[in-house]
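Asks: My questions are about this predicted structure, shown below with the sequence.
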Amino acid sequence: MVPYTKPAHRRDDHYLFIFQKKGNSKIVVDFSEIGLSECSILSILPGQIHYGVAACGDTEAWLITIDVNFVDEHYRKIFDYHYFQSKAIVLQDLESNSLNQCLELIANVDQNHDELRFMPQVMHALIGACVGIFASAYQQIEMEEETTLRTQVLTREFKRLLLLNFKTFKGPSDYAGSLNISPAYLNEAVKLTTGFTVGFWIQQVIIMEAKRLLYATDNTVKQIAYLLGFNDHAYFTRYFSNAQGQSPSSFRAEYRK
């Protein structure tokens, strides 16, 4: 594999969809390395830290960046489901061919827009179809894991609320109140489904966002603490250090080398 030089402070406010047609590559997403082998896809959400690590010389891939406003809300929920564990998906031949044809059509319309004179809605529809193919592949995983058990439905709702409210909701009781259940029952449901407590997941999301801000911005630790809803930056430093095993400043120095 050919190594890449890591770009500094990479964090975008749009979706990045990767369709690898062939080859092997490695990408870091939120400080975890993900391998793509042969024909596969990977979706990177707005705000996630990402950079390439290495790729084989024969690797071919499409990289598609799409503004949040062009991604249907239903598709966003599917991608958000995988927020806690980014993963690449290997495509079957029929899926791969369909996605490749869709992307080639988008490229053709874009390159020849002056001659074609299509209305903007045509390109929007093509982009929607492309994103829909990505979403369909991820939804297939979701459907395989789907269940109607009350505990798993509650866990899914808790995680949805967590992504929306982690800067203001800091304890299990905040989420339990929004779901009209007791904190004890919510904790029991989440632990039964995931193996971890509500407090653990709250901490995971807060720490991940802190790590992103430390890596991708020049904000001070005090500013980052306030952005994450901590009024006491000293407490935030202890909170981060206990979870990460190093101080915010040490983390920034290590990953920004």
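Replies: Nice, thanks for sending it over.

Asks: can we go C-alpha only for contacts and neighbour counts from here?
Replies: OK.

Asks: which ones are touching the most centrally placed residue in the chain?
Replies: The chain has Leu45 as the residue nearest its centroid, 3.8 Å off, counting by Cα atoms, centre = their mean. Taking Cα atoms under 8 Å, 6 or more residues apart in numbering, we find Leu45 in contact with His14, Tyr15, Leu16, Phe79, Asp80, Tyr83.

Asks: what does Ser96 give?
Replies: Ser96 sits next to Lys21, Cys39 when contact means Cα under 8 Å, 6+ apart.

Asks: helix, strand or coil for it?
Replies: helix (DSSP: H, G, I helix; E, B strand; the rest coil).

Asks: for the chain, what's the longest helix?
Replies: In the chain, taking DSSP state H as the definition, the longest helix is helix 120-145.

Asks: Only the buried residues of that one, if you could.
Replies: Within helix 120-145, the residues scored as buried using 16 or more other Cα atoms under 10 Å are 123, 126-128, 130-139.

Asks: The closest residue to Ser37 other than its chain neighbours and Gln121, how far apart?
Replies: With Cα to Cα, 6 or more residues apart in numbering as the criterion, Ser37 has its nearest non-adjacent residue at 4.6 Å, and that residue is Asn24. Shown here: Asn24 relative to Gln121, a distance of 35 Å by Cα to Cα, to the nearest Å.

Asks: ditto for Leu42
Replies: Distance, Leu42 to Gln121, by Cα to Cα: 26 Å.

Asks: what about versus this one:
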Amino acid sequence: MVLKIPVIEQCTVSGDMQQGIMVEDLAGYLARNKNLIFPHRHNFYHLLLFTKGGGKHTIDFETFDIVPWQIYFMSPGQIHSWSFEGEMDGYVVNFDKDFFKTFLLRPDYLGSFSFFSGFVRDEVFTVKEAEREVIVDTFKRLRTYVRDVDFAHISLLYIFHLLEKQRDLPSPLQEDIYNRTLLRNFLNLIELNYRSLRLPKDYAALLYITPNHLNALCQEVLGSSAGEIIRNRVLLEAKRLLVIKDYAIAEIAYELNFNDNSYFTKFFKKGEGVTPEEFRKKHT
């Protein structure tokens, strides 16, 4: 049994898409996609800069108040919805998962930017005033010359670097680079295996390190144990599935590799504080 989650395809919402990328003003994008308010996930990268407007938007069940000059990044697979208020404006960029594949030597390069960490807490922030003019100008140029794929690659990476620089993150030491690479590999492995591998020792073996090393690394960088990170990923997927009302709780438990429905319910309530049914009622 394979569950089908509402996935918004790039071609469905992107209109005049060129070679795997779309750049559009927010007002025009919303006018074309006025019914896109239900929880859904994309199969592409999605970033949005607000320059005007208000309301709320939610990414993986974390809700944010919209303010001008807020920007958010979403990776493929994350669930989001929005509720806008007033006159909205800004810029939207959608690009395919493989957009940088032939342009960058390292296919995992996007993961080096903090806002592509996979954690919602890193994906939403405010653009500092000193960077606003140059970032808007770059968005305008990117929209004008989006058919030039090399220009689009370079411009988008330029925006990423400007935004990463303005976050004032400390430069990592060599040891930090090694540990963060390990952590990124751990998170990637969870993404691939969370349905079947639930123990830190399984992931530590795949990374050729000890479970103690893995746990210490997770505690130091993320403030959670390796086991908690694995369980949180399973819990997140359960929440994503629960907002789609067509599937029974037992079906979701089966998809996530729980032995029975009652065990899944206990797992969910321990992590979220409510039963799956209560969570679904609240979010749908």
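Replies: Structure received. Please read these numbers as outputs of a predicted model, since none were measured by experiment.

Asks: Quick check: buried residues in the strand or helix carrying Ile78 of structure 1?
Replies: Using DSSP states H and E, Ile78 of structure 1 sits in helix 73-81. By neighbour count with 16+ other Cα under 10 Å, helix 73-81 of structure 1 contains the buried residues Tyr75, Ile78, Phe79, Asp80, Tyr81.

Asks: Tell me the first helix or strand C-terminal of that helix.
Replies: strand 89-90.

Asks: Which one of the buried residues of helix 73-81 of structure 1 is nearest to Ser37 of structure 1?
Replies: Ranked by distance to Ser37 of structure 1 (Cα to Cα), the buried residues of helix 73-81 of structure 1 are led by Phe79 at 20.5 Å.

Asks: ok, now which ones touch the closest one?
Replies: Residues in contact with Phe79 of structure 1, defined by Cα under 8 Å, 6+ apart, are Ser43, Leu45, Ala135, Tyr138.

Asks: now the residues you listed in JSON lines, with distance to Glu209 of structure 1?
Replies: Shown next, in JSON lines, are these (distance: Cα to Cα, whole Å):
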{"residue": "Ser43", "distance to Glu209 of structure 1": "18"}
{"residue": "Leu45", "distance to Glu209 of structure 1": "13"}
{"residue": "Ala135", "distance to Glu209 of structure 1": "24"}
{"residue": "Tyr138", "distance to Glu209 of structure 1": "23"}
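
Asks: of those, closest to Ala54 of structure 1?
Replies: The closest of those, once distances to Ala54 of structure 1 are taken by Cα to Cα, is Ser43, at 17.7 Å.

Asks: what helix or strand is the aligned partner of that closest one in structure 2 on?
Replies: When structure 2 is aligned by TM-score structural alignment, Ser43 of structure 1 is paired with Phe73. Following DSSP H and E, one finds Phe73 of structure 2 within strand 70-74.

Asks: if we can go back for a sec, ok, then the element right after the longest helix of structure 1?
Replies: Following helix 120-145 of structure 1 in sequence order, the next helix or strand is helix 150-165 (DSSP H and E).

Asks: thinking again about what came up before, work out the gap between the longest helix of structure 1 and the centre of the chain.
Replies: Offset of helix 120-145 of structure 1 from its chain centre (Cα atoms, centre = their mean, to the nearest Å): 16 Å.

Asks: tell me the angle of it relative to strand 40-44?
Replies: Angle between the axes of helix 120-145 of structure 1 and strand 40-44 is 100 degrees (criterion: axes from the mean of the first three to the mean of the last three Cα atoms, to 10 degrees).

Asks: before we move on, back to that, adding distance to Val53 of structure 1, write the buried residues of helix 73-81 of structure 1 out as a markdown table.
Replies: Below are the buried residues of helix 73-81 of structure 1 laid out as a markdown table (distance: Cα to Cα, whole Å):
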| residue | distance to Val53 of structure 1 |
| --- | --- |
| Tyr75 | 28 |
| Ile78 | 26 |
| Phe79 | 23 |
| Asp80 | 24 |
| Tyr81 | 25 |
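
Asks: and which of these is nearest Leu116 of structure 1?
Replies: Closest to Leu116 of structure 1, out of all of the buried residues of helix 73-81 of structure 1 and judged by Cα to Cα, is Tyr75, at 28.9 Å.

Asks: Can you tell me what that closest one aligns to in structure 2?
Replies: For Tyr75 of structure 1, the residue aligned by TM-score structural alignment is Leu110.

Asks: Nearest residue to that match in space, please, no chain neighbours.
Replies: Closest to Leu110 of structure 2 by Cα to Cα, 6+ apart is Phe116, at 6.5 Å.

Asks: can you check Arg256 of structure 1 too?
Replies: Arg256 of structure 1's closest residue in space is Tyr215 (Cα to Cα, 6+ apart), at 6.5 Å.

Asks: Ala243 of structure 1 pairs with which position in structure 2?
Replies: Using TM-score structural alignment, the equivalent of Ala243 of structure 1 in structure 2 is Gly271.

Asks: That match reaches Leu235, doesn't it?
Replies: Yes - counting by Cα atoms under 8 Å, Leu235 is a contact partner of Gly271 of structure 2 at 7.2 Å.
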